[in-house]
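**Q** Test case, fold it:
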Amino acid sequence: MIEIAGMQMEDLAEVAAIEKSIFSQPWSENGFAASLQSKDTLYLTARLDGKIAGYCGFLQSFDEADITNVAVKESCRRRGVAETMLAELIKRGAARGVTAFTLEVRRSNAGAIALYEKLGFVNCDIRRNFYEKPAEDAVIMWKR
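**A** Presented below is the predicted three-dimensional model:
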């Protein structure tokens, strides 16, 4: 069973380790800590068998939220973790007054794009050369 909870300071070492294992330009533990301290953010963790399997979060500005992080540990993929935690993030965001969510995703990340479309996001534009290491365009997606 997937357990979703608000990210806590004691989760940050594990979250940062997952981040480093997945992304070429990972957020640091301090970066996550600073984000957790803001009233304009919401970060969640997903646990399988008591261990963090993934995390996600957003930065809210009035009634819009920019989903800044979505990650699932390699060994925990294809088990519904990302879909479950994003659905919960959207639900909790709506409870905070968010009516529109946006995110960027690598153009080549077909699996993530398909998941976001399943959750109601639509491709709205391309952000040229958004990513580095390797350089790649981002697909800008919105859910309203």
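
**Q** From here on, just use CA atoms for contacts and neighbour counts.
**A** Noted.

**Q** Closest to the centroid, which residue in the chain?
**A** Val70 (2.3 Å; Cα atoms, centre = their mean).

**Q** so that one touches Ala46, yeah?
**A** No. At 10.8 Å, Val70 does not count as touching Ala46 under the criterion of Cα atoms under 8 Å.

**Q** so what's in contact with the two at the same time?
**A** Common contacts of Val70 and Ala46 (Cα atoms under 8 Å, 6 or more residues apart in numbering): 54-55.

**Q** Quick check: which element contains the residue nearest to the residue nearest to the centre of the chain when sequence neighbours are not counted?
**A** Spatial nearest neighbour of Val70, excluding adjacent residues (Cα to Cα, 6 or more residues apart in numbering): Cys56 at 4.3 Å. If you go by DSSP states H and E, Cys56 is part of strand 51-61.

**Q** for Phe32, same thing?
**A** Phe32 belongs to helix 29-36, assigned by DSSP H and E.

**Q** Just the buried positions in that helix, please.
**A** 29, 32-33, 35-36 (16 or more other Cα atoms under 10 Å).

**Q** and after it, which helix or strand comes next?
**A** strand 41-48.

**Q** Not counting its own residues, what contacts that next one?
**A** Where contact means Cα under 8 Å, 6+ apart, the residues beyond strand 41-48 that reach it are 1-7, 35-36, 52-60, 81, 85, 89, 93.

**Q** Could you also give me the structure for this next sequence, so I can compare it with the first?
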Amino acid sequence: MIQIRLMTKADIDQVSEIEKITFSMPWSKEALLQSLEQKGSIYLVACEEEKIVGYCGLFNIVNEGNINNVAVLNEYRGRHIATAMLKKLIEFGNQAQITAYTLEVRTSNEPAIQLYLKFGFTIEGIRKNYYENPTEDAYIMWYYPQGVSR
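**A** So this is what the prediction gives:
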């Protein structure tokens, strides 16, 4: 059974491994630790017993949640873990008075785009050549949980 909880410093090694497997330009352990310790940040892990199988996080910047990573190990995909993590992340964000959420996603990452659209995110712009290895544009997506609009 998968459980979702707040990330701790003790989780950094396993999260770092997921980061390396998932992203072409992974964050270092030091960057993950700094992000976890940043004031207003919210990071979650999805665990099956002692094994971390996914994680996600955001920075709370003046009541806007900048979602920076959502990752699930390949062998655990298709089990709605990212959906559960994102739901919980937004619940924590709402408790912290976040009124809008934003993220960037590769324009080719159709599964992630579909997930975000299901949550009510909308594509509101493109960042040209945002990603490296390979170079690719990013969609800028926003979500306003209580009908708030810009």
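
**Q** what's the TM-score for these two chains?
**A** Comparison of the two superposed chains (TM-score structural alignment, normalised by the length of structure 1) gives a TM-score of 0.97, and 144 aligned residues with a Cα RMSD of 0.8 Å.

**Q** quick one on the thing from earlier: quick one: residues in contact with the strand holding Cys56 of structure 1.
**A** 7, 14-15, 18, 40-47, 65-73, 76, 81-82, 85-86, 89, 98.

**Q** So which residues of structure 1 form strands?
**A** 2-6, 41-48, 51-61, 64-72, 100-106, 122-131, 136-143 (DSSP state E).

**Q** out of these, nearest to Phe23 of structure 1?
**A** strand 64-72 (9.0 Å; Cα to Cα).

**Q** Is it possible to mark the buried ones in the contacts of strand 41-48 of structure 1?
**A** Judged by 16+ other Cα under 10 Å, buried ones among these: 2-4, 6-7, 35-36, 52-60, 81, 85, 89, 93.

**Q** Please go through structure 2 and pick out the longest helix.
**A** helix 81-95 (DSSP state H).

**Q** Adding distance to Leu115 of structure 1, write the strands of structure 1 out as a markdown table.
**A** Converted to a markdown table, the strands of structure 1 look like this (distance: least, Cα to Cα, whole Å):
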| stretch | distance to Leu115 of structure 1 |
| --- | --- |
| strand 2-6 | 17 |
| strand 41-48 | 16 |
| strand 51-61 | 14 |
| strand 64-72 | 12 |
| strand 100-106 | 11 |
| strand 122-131 | 11 |
| strand 136-143 | 12 |
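
**Q** To Ala114 of structure 1, which of those strands lies closest?
**A** strand 122-131 (10.0 Å).

**Q** What residues sit buried inside the closest one?
**A** 122-123, 126, 131.

**Q** Serialize those to JSON lines and add fields for distance to Lys143 of structure 1.
**A** Converted to JSON lines, the buried residues of strand 122-131 of structure 1 look like this (distance: Cα to Cα, whole Å):
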{"residue": "Val122", "distance to Lys143 of structure 1": "6"}
{"residue": "Asn123", "distance to Lys143 of structure 1": "9"}
{"residue": "Ile126", "distance to Lys143 of structure 1": "16"}
{"residue": "Tyr131", "distance to Lys143 of structure 1": "22"}
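
**Q** among these, which two are most distant?
**A** Val122 and Tyr131 (19.8 Å).

**Q** before we move on, the earlier item: closest to Arg106 of structure 1 out of the buried residues of helix 29-36 of structure 1?
**A** Among the buried residues of helix 29-36 of structure 1, and counting by Cα to Cα, the member closest to Arg106 of structure 1 is Phe32, at 21.3 Å.
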